[in-house]
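Colleague: Fold the stuff below for me.
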Amino acid sequence: MNEEKQVKSGNVFDWYIAKRLFAFAKPYKRVFWGVVALTLSLAILGPVRPYLVQYTVDHYMEAGKYAGLLWMVVLMLLVLVLQTVAQYLHTYWSAWLGQSIIRDIRIRLYNHILRLRLSFFDKTPIGRLVTRVISDVQTLSDVFSQGLAAMIADVLQLLAILVVMFYTDWRLTLVSLSMLPLLLLSTYIFKEKIKVAFKEVRNAVANLNAFVQEHITGMNIVQIFGSEEHEFKKFKKINAEHRRANLKSVLYYSIYFPVAEVIGALGTALLVWYGAGEVVKQEVSLGILIAFIMYISLFFRPIRLIADRFNILQMGIVSAERIFRLLDNQNMITNSGSYRPAALRGEVVFDNVWFYYNPGEYVLKGISFKVKAGETVAIVGASGAGKTSIISLLNRFYEIERGNILVDGVDIKEYDVEVLRRHIGMVLQDVFLFSGSIRDNITLYNPDITDAQIWEAAEMVGAKDFIERLPGQLDYKVMERGATLSVGQRQLISFIRAMVYHPEIIVLDEATSSVDTETEELIQQAIEKLMKGRTALVIAHRLSTIQHADKIIVLDKGQIVEIGDHEQLLEKNGYYARLYRMQYMAART
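Modeller: Purely as a prediction, here's the structure:
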């Protein structure tokens, strides 16, 4: 969204946002127009009952014609039933329309989030994204069920009542509306105040969601460092701000509605005072006075509600603006490639690659190397040297600033992203498992992967025995982030997850750095089987695990400082040799 349109959202009503929002109603045009028709029907039916009461009093009760009175009562009951049915259909169809639209918006929003670059998630709190997908989208439902449709119905009903009132008696109408300027003024003040309050509430909700999500996810760190009390104080402060914002909106409601009620009562009192005198002087009939008392009640009720309706609409526009701002975020990998090979040889070339996460702060500077098909290449270096960035770029999780990355002699930008990643198997240090079964965490709901393939891969990596011991085996329910499994077991599952896709290129990022010696031996055996006949890029801090690599690339501060096999690098007595001696001495002590 361009800057001009973002600024426009600060206006009382942003027609640009509203237009985009109501474009989602196009698939439901029949229901939408049905709601419009019911809205018009309710506006017309609103003044009918008071008019029937007026006619009954003037033409039957005062005239003593009781024979036709029963028919008028039946007619009023029929109008009431018709109005009730119309109100039911209007409420239900409006809610159905709102829920259908927010379903579509939520699907589109989540689908969009799935395709954003990892750099977007590096800078965006997850709690705020949860707020966008859940809370902000839910707010849009009220726009269709309680906001715009209800507000249009209220306005049309007001116009219909005004026409009937002026047609019946213009003097009583003016007396009835004498309090209207005061009511409109109080409504305008309330609308402006509550608009600001609602924005504060939405921001407070987003801050609270972000804080809770982040700290529950990182609860082990909080407890390890004994920060419970400190984090609890921060939570109380954010929660207090959330309470303050909500109470502020409640305060405005608690002031406005009693004031509006008093203003409406004063208008009714003036009408009765003036109208009673006119009835005594026989200038106005009793039926007209009774009808006007009903009219003024019907008239002031929508005005009291219209400010609330407007603010529901305003909240929806604010939420829609945030949602569209996220949908308009094009910070995603452009899948413009069309190359979809059935298999790869596995040759990888980095040609003068430059890359940064933050503009100007390069983490990779002129990286160039070649990995032949079937080779095992290790990448080592201190933390922050750029090792993980290399494998992230190979998978196109980020875009490079300069240079080229080739796989089998083809630029990775020419590959279909999904196909490219399917041919590259990744086993990361921090294995993420979703809540669900072992099977689901391996297949990631890919129906093409059979149980036989899973068991074959499990046996190959040495994980079959531990899975068979689990209750339910492949149906065993993994808790969030795999909390019920050991680090080694989670790592083995990640190996199976990589194996079932039969990738030609394997990437191992610190795959054995967090496991015990016994599990490490098991994983090393799995690694050997996994790498057999495949191109492998191995990132490791433990240099003892990569001594048999065909080539070792040594990184320092984003640049390649040495390349060679283990023996060649030791003979150079350079950066790698120093690093190796430091680890060897540390292991001996």
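Colleague: contacts, neighbours, all on C-alpha from now
Modeller: Will do.
Colleague: Count the neighbours of G226 for me.
Modeller: Using other Cα atoms under 10 Å, G226 is surrounded by 11 other residues.
Colleague: and if you look at E468?
Modeller: If you count neighbours by other Cα under 10 Å, E468 ends up with 13.
Colleague: Now show me the structure for the sequence below, then we'll compare the two:
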Amino acid sequence: MDILKNNKRTVLLLSAVILANTGLQILVPRFLSAFIDRAETNAPMTAIALIIAGYLFTVAAQKGAGLCEEFISCRLGGRITNRIRHQMLEHFIDLPMNKHDTFSSGEIMTRLDEDVEGVYEYYQILFLRIGTSVLLLVGVILSVAMKNRLTALLMLAVSLFSIWIYKVISDFGTKCYLKSSQAAAVFNGILKDKLDNLVEIHLAGAERHALVSLKKAMHEKFRESLPAGQMYGRLWRASTVMEVISVGGTLLIASLLWDKGMISLGTAYLFYNYVDLIYAPLQSFRNHLGGLQNASARKKRVEAFLKEPAEDGIPEEYNGYTAPSAQDVPYPAQGENTSAASLMDFSSLEVRNLHFSYQEGTEILRGISFTIHKGDLIGIMGETGCGKTTLVKLLARLYSCPAGSIFINGLELDSYSLKELREEILYCPQKPQLLHASLRDNITLFDPDIRDEDIYKAISALGLDHWLEGFERGLDTSFSSAEGSISAGEAQFVSIIRLFLRHPQVIILDEITSSLDKKKEKELMNAIKRLSGERTVLMIAHHPEALRMVNKILVLDGGILVEEGETRRLMNNPGSLYYKALTAGDEKGGISL
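Modeller: Here you go, the predicted model:
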């Protein structure tokens, strides 16, 4: 409802156009009725010509109103859909990590693409299709009642009975569509995960297991979609019976009244025309109730997702091991109100004797300590599984850090609200997610407050003008196949532009160069250098060469910080691990420690 209030003028304009369109539809048959009556009574040609002119004008006006209704509703629908997508993305970010782990990327994409579209489709069918059909139905019955009450009562009875039958079938169908939508989302999630990890699956020899799980999800999707698909057939059969009763009964009454001279031939034709006009909204009920069932199921999934409790504290199962010396470190008590503190004045981030483990498992990080300052560009490297990603996720507070381990501006990380942390410390994962939407929407993530001018300025500031020129339609370019629309490097450019537009204080980049060729990597690193400016940037790099631009390097091994120093010093020190990695030319970015 808030979204509709924000578009009040558009909603009022659309309502006026719908009323005009409905009135014109009811008016058109009256011209035909008047024409028949005038022709039967040999009326002057002038009167007949005026009726014909009125008919042609009314038909043209009705068609124009229909086009305006479609255009305005599509524009309104785009705004509503994008706003809901933006709300869902914000809510998803605020969910605790245990919830993030339960959603595959494919399922989230399904919710953002199909389910969100289902919300607008639900209201479009309910108000613009079924609602206007009800309005037309009421108008027709009132018009018929002015001519003959008995015929109007028959039409009303048949219409109400038809709507009741459709409603019964619809209520049963919604449950089927809800199960079908869930099964489709699970299938899409599994399919996307398999496609994203084809190489890893092949190397692990797990093709058979992957195909079995995909086959089970596909069977489940088909099993749940079959009952939903049968709903339309039931609605069609019910509407056919209602149509026969409605048309046959009205024609019988009209012929009897005309035979007794109680109505004119034009009025009899008007009744027939109105019966046909009444069948149109009844047919609309039938055609759209199937879609309404599916849209209603997707709407419920969106509502259920938005009702997921946001993170006001990280769940206990993600709490790490508390360092033995934590009680000796001065910091504000956990949960203490420090609302005066602001990340807008970021000056330093300090890690003190950080230990962390997942639940009761082996320690991932052991005694990590380092300090970074505003404007630092930090590189983090180490072998796979050494704790790099865990460390940066703790810094972004995607996981809860042990008390007394991470400080910003001298205050413990928990002293800041999660909302502010999410706004000022941004984490960019290795694999960017693109949506089935335009380039503009993928950059803004459907935020209506970001203007095209802001996007162009960001692209220019990052030195990516040549990249944008590669898209023939510019920001209007549609990514119909999401990640498949552009290369991995170009997808990372989208991520960098997103970061620039958010104006964060700290940026964390998690191996964003891992799947790029040398040319794209160089272009991306130049964009990152422009992005950094006075911001603090922490970057996990796939290739040691990518860290030449940073001013400080941290090397992890087995969860321990084994090397720390200025990049220039380490590059010129044959005994440093970074020097050895550079000279070895390890294409995998690994380090022999």
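Colleague: Please state their TM-score.
Modeller: TM-score of the superposed chains, computed with TM-score structural alignment, normalised by the length of structure 1, equals 0.65; 475 aligned residues with a Cα RMSD of 5.0 Å.
Colleague: Any figure for the gap between the one residue sitting closest to the centre of structure 1 and A197 of structure 1?
Modeller: Against the mean C-alpha coordinate of structure 1, by Cα atoms, centre = their mean, the closest residue is V133 at 2.0 Å. To A197 of structure 1, V133 of structure 1 is 22 Å away according to Cα to Cα, to the nearest Å.
Colleague: Do a quick rundown of the helices in the stretch 351-500 of structure 2.
Modeller: Taking DSSP state H, counting those that start in this stretch to define them, one finds helices in the stretch 351-500 of structure 2 at 388-395, 418-424, 439-444, 452-461, 465-469, 488-502.
Colleague: Just after the longest one, pick out the following helix or strand.
Modeller: Spelled out, it's helix 488-502 of structure 2. Next helix or strand after helix 488-502 of structure 2 toward the C-terminus (DSSP states H and E): strand 506-510.
Colleague: Which residue of structure 1 sits opposite L32 of structure 2 in the alignment?
Modeller: Using TM-score structural alignment to pair residues, one finds that L32 of structure 2 aligns to V53 in structure 1.
Colleague: Just name whatever secondary elements the helix or strand harbouring its match is in contact with.
Modeller: Using DSSP H and E, V53 of structure 1 falls within helix 48-56. Using 3 or more Cα pairs under 8 Å, 6 or more residues apart in numbering; DSSP states H and E, the elements in contact with helix 48-56 of structure 1 are helix 69-114, helix 286-327.
Colleague: hmm, back to that, without its sequence neighbours, what residue ends up closest to the residue opposite the residue nearest to the centre of structure 1 in structure 2 once aligned?
Modeller: By TM-score structural alignment, V133 of structure 1 lines up with L112 in structure 2. In space, and not counting its chain neighbours, L112 of structure 2 is closest to R85: 5.9 Å by Cα to Cα, 6 or more residues apart in numbering.
Colleague: Now do the contacts for the aligned partner of the one you found in structure 1.
Modeller: Superposed on structure 1 with TM-score structural alignment, R85 of structure 2 falls opposite R106. Residues counted as contacts of R106 of structure 1 (Cα atoms under 8 Å, 6 or more residues apart in numbering) are V133, I134, V137.
Colleague: how many neighbours does the second one have?
Modeller: It stands for I134 of structure 1. I134 of structure 1: 13 surrounding residues under other Cα under 10 Å.
Colleague: how much space between the closest residue to it other than its chain neighbours and I333 of structure 1?
Modeller: Using Cα to Cα, 6+ apart and skipping the chain neighbours, the partner closest in space to I134 of structure 1 is R106 (7.9 Å). Distance, R106 of structure 1 to I333 of structure 1, by Cα to Cα: 21 Å.
Colleague: next one: R108 of structure 1
Modeller: Relative to I333 of structure 1, and taking Cα to Cα, R108 of structure 1 is found at 17 Å.
Colleague: again with F190 of structure 1
Modeller: From F190 of structure 1 across to I333 of structure 1, the span is 46 Å (Cα to Cα).
Colleague: Looking at the two, which is more packed in?
Modeller: For F190 of structure 1 versus I333, the count of surrounding residues by other Cα under 10 Å is larger for F190: 20 against 16.
Colleague: show me where the stretch 201-350 of structure 1 has strands.
Modeller: Taking DSSP state E, counting those that start in this stretch as the test, the strands found in the stretch 201-350 of structure 1 are 348-358.
Colleague: re the thing from before, quick one: closest of the helices of the stretch 351-500 of structure 2 to S592 of structure 2.
Modeller: S592 of structure 2 lies closest to helix 388-395 among these, at 15.8 Å (Cα to Cα).
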